[in-house]
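*Asks:* Predicted model follows, preceded by the sequence.
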Amino acid sequence: MGKADADGPGLPDLPPEWGRVVVPDDASALADEAEQVRRELRRQLSAQPRRWRSPGLPVLVLLIAVVTTVAGLFTVTWPRANRSPGPVSSSPEPTPAQLTSRTLPALDLVDARQSPVPLRGLLPAVVLLVDGCPCPDLIAATALAAPAGVSVVTVATGRPRAAPAGTEVRTLADPTGGLRAFLRVPARPDTVTALLADRTGRIVLVVREAASVADYHAELIRLAE
């Protein structure tokens, strides 16, 4: 048997417009009312515009989200052939064989008075780049071995180095570093780079690290031919 709930002690106040509310002891007594509520809900849903009940729009939104996520993952994980691992590296140094038979560039070096000296005007010549080492013994030995008519030239970056006593070595400077830039051979400590060019300006031999005249003696002799 039901009892009035609005007047019961300890229960919250209910709106007065609800009237007297009776809570049945058996919940099955509310079956008719529950069915009536379900019918009303179904009627309201059927009365809504059809476009709001269509699953097309939610499915489209979900599809776009999935495609965007997959595309982002694909972009991140796809290996890029052109991706650079770091700063752009400089061009590799050419091998001596790659430099052989190339034409000596038309560079102007300077002497001790800062007067320009065309490098091609000294051909045929053996050019010793002495930035990393004055190496007077190697220079003197080269001057002694050079045949008549072949110039022995030393080139430094800052200013010309003094020639060994008793030699006819032409000492010049290359302030702009044009010759080393052409050869792409950096200066190394205690190292002389030797360049031999014939009378036409063709490079005959490049020795990156010359230890003695023996490294280029045969080619030095042929420069006089």
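*Replies:* The structure has been received and is ready for your questions.
*Asks:* CA only for contacts and neighbour counts going forward, please
*Replies:* Fine.
*Asks:* And the strands in this protein, which stretches?
*Replies:* Applying DSSP state E to the chain gives strands spanning 3-4, 22-23, 108-110, 116-118, 125-129, 151-156, 170-173, 192-197, 203-210.
*Asks:* Mind listing residues that contact the last one?
*Replies:* Among residues not part of strand 203-210, those counted as contacts by CA atoms under 8 Å, 6 or more residues apart in numbering are 96, 99-104, 185, 191-198, 215-216, 219.
*Asks:* Are any of those residues buried, and if so which?
*Replies:* Using 16 or more other CA atoms under 10 Å as the burial test, the contacts of strand 203-210 include 99-100, 104, 185, 191-198, 216, 219 as buried.
*Asks:* Quick one: residues contacting P136.
*Replies:* With contact set as CA under 8 Å, 6+ apart, P136 has these partners: 163-164.
*Asks:* burial measure for E93, as a count.
*Replies:* E93 has 11 neighbouring residues, counting by other CA atoms under 10 Å.
*Asks:* what about versus this one:
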Amino acid sequence: MGMPDAEGQGPPDGLPGLPPEWGRVVVPDDASALAHEARQVRRELRRQHRRTGWRRRLGLVPGPDGRPPLGLPILALLVSVLITLTGLAAVTWPRSTRSGGSPTVVPYPTASLAVIGPLPALDLVDTGNSPVSLRSLLPAMIVLIDACACPERVTEAAAAAPAGVTVVTVTEGRKAETSPVPGVRALADPAGGLRAYVHLAPHPGTATALLVDREGTLVRVVPELGPVGAYRDDLVKLAA
């Protein structure tokens, strides 16, 4: 069994001086008694070596001249990029609808009369390719049929129009075709001025109607021309 020094504390003979705060140090005669402590020390040294190796690989160890490690700002930048990408993915990732996957229906846009303003002085062309001033036909119900001829709707409008109100069909192109509906004036709008005027793109299967009084004021826009009962009152007012 190990022996302390002569005073009962401190290192035995042959060992260098140890700090007094260590207290009494006993050195065993058999080194195998320290095997457990030795394993703990080796385990801690290996753990510290692995930690230091990873920090060195990631650039987190200060340089030999005391400069701060370069890996810290790079690591912070990578974390910021990952957070940003995660946020973008959460916003843009498609979500399944709870209504059985039914698509969202966007209503057909309607035009605001305050934005459109009065009817401009447009010159269209008739079936004989002759210019026709649109204002000369006022008051009028102007039906844009470039997306749908809709003869049944045009026929209903012509039958409901009061005396003095002209029903005009307008299609895009260089020349208008004769209207199959009696009493309806057919014109063509080669420059697409009317579509640009109402700010409405053609919608397949529907016709758009403009109700304009004799002063050129746009009374109503019907984006999808339907049954005449939906606009009959405004149509009658055009003749006033």
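*Replies:* Great, that's in hand. Keep in mind that what you see is a predicted model, and the values were worked out from it rather than measured.
*Asks:* Now the TM-score, please.
*Replies:* In this superposition the chains share a TM-score of 0.57, using TM-score structural alignment, normalised by the length of structure 1; 161 aligned residues with a CA RMSD of 3.2 Å.
*Asks:* In CSV: the strands of structure 1, plus distance to R80 of structure 1.
*Replies:* Shown next, in CSV, are the strands of structure 1 (distance: least, CA to CA, whole Å):
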stretch, distance to R80 of structure 1
strand 3-4, 77
strand 22-23, 72
strand 108-110, 45
strand 116-118, 48
strand 125-129, 42
strand 151-156, 44
strand 170-173, 46
strand 192-197, 40
strand 203-210, 37
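*Asks:* Looking at those, which is nearest to R83 of structure 1?
*Replies:* Each of the strands of structure 1 has some distance to R83 of structure 1 by CA to CA; the shortest is strand 203-210, at 33.3 Å.
*Asks:* what does that closest one correspond to over in structure 2?
*Replies:* Matched against structure 2 by TM-score structural alignment, strand 203-210 of structure 1 falls on residues 218-225.
*Asks:* Show me what V155 of structure 1 aligns to in structure 2.
*Replies:* Using TM-score structural alignment, the partner of V155 of structure 1 in structure 2 is V170.
*Asks:* can you pull the contacts of its match?
*Replies:* For V170 of structure 2, the contact set (CA under 8 Å, 6+ apart) comprises 142-146, 176, 186-189.
*Asks:* make it 6 Å
*Replies:* When contacts are counted by CA atoms under 6 Å, 6 or more residues apart in numbering, V170 of structure 2 touches 144-145, 187-188.
*Asks:* separation between it and A230 of structure 2?
*Replies:* Per CA to CA, to the nearest Å, V170 of structure 2 is found 21 Å from A230 of structure 2.
*Asks:* do R57 of structure 2 as well
*Replies:* Distance, R57 of structure 2 to A230 of structure 2, using CA to CA: 76 Å.
*Asks:* Then K237 of structure 2?
*Replies:* For K237 of structure 2, the distance to A230 of structure 2 equals 14 Å [CA to CA].
*Asks:* for A76 of structure 2, same thing?
*Replies:* In terms of CA to CA, A76 of structure 2 sits 63 Å off from A230 of structure 2.
*Asks:* Ok, P120 of structure 2 next?
*Replies:* Taking CA to CA, one finds P120 of structure 2 at 26 Å from A230 of structure 2.
*Asks:* which residue lines up with P118 of structure 1 in structure 2?
*Replies:* Mapped onto structure 2 by TM-score structural alignment, P118 of structure 1 lines up with S133.
*Asks:* mind listing what that match touches?
*Replies:* D123.
*Asks:* what about 8 Å?
*Replies:* Residues in contact with S133 of structure 2 (CA under 8 Å, 6+ apart) are 121-124.
*Asks:* center of structure 2 - which residue?
*Replies:* T92 (7.6 Å; CA atoms, centre = their mean).
*Asks:* Let me see the contact set for that one.
*Replies:* Neighbour list for T92 of structure 2: empty [criterion: CA under 8 Å, 6+ apart].
*Asks:* Could you check how far it is from L85 of structure 2?
*Replies:* Between T92 of structure 2 and L85 of structure 2 the computed distance is 10 Å (CA to CA).
*Asks:* Same question for V154 of structure 2.
*Replies:* 54 Å.
*Asks:* Looking at the two, which is more packed in?
*Replies:* V154 (26 against 12).
*Asks:* what's the counterpart of that one in structure 1?
*Replies:* Under the alignment by TM-score structural alignment, V154 of structure 2 pairs with I139 in structure 1.
*Asks:* What's the local residue count around the nearest residue to that match once chain neighbours are set aside?
*Replies:* Nearest residue to I139 of structure 1, sequence neighbours excluded (CA to CA, 6 or more residues apart in numbering): P164, at 7.3 Å. Neighbour count of P164 of structure 1, defined by other CA under 10 Å: 17.
*Asks:* can you put the buried ones among the contacts of strand 203-210 of structure 1 in TSV and add distance to L62 of structure 1?
*Replies:* Output for those, formatted as TSV (distance: CA to CA, whole Å):
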residue	distance to L62 of structure 1
L99	63
T100	66
L104	68
V185	61
T191	69
V192	71
T193	69
A194	71
L195	71
L196	73
A197	73
D198	76
Y216	76
E219	77
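*Asks:* between the residues you listed, which is nearest P58 of structure 1?
*Replies:* Ranked by distance to P58 of structure 1 (CA to CA), those are led by V185 at 66.4 Å.
*Asks:* now the helices: where do they sit in structure 1?
*Replies:* Using DSSP state H, the helices of structure 1 run over 31-47, 50-53, 56-77, 96-99, 136-145, 178-183, 217-222.
*Asks:* Among the buried ones among the contacts of strand 203-210 of structure 1, which one lies nearest to R50 of structure 1?
*Replies:* R50 of structure 1 has its nearest neighbour among these in V185, at 79.3 Å by CA to CA.
*Asks:* Of the strands of structure 1, which is nearest R42 of structure 1?
*Replies:* Nearest to R42 of structure 1, of all the strands of structure 1, is strand 22-23, at 25.8 Å by CA to CA.
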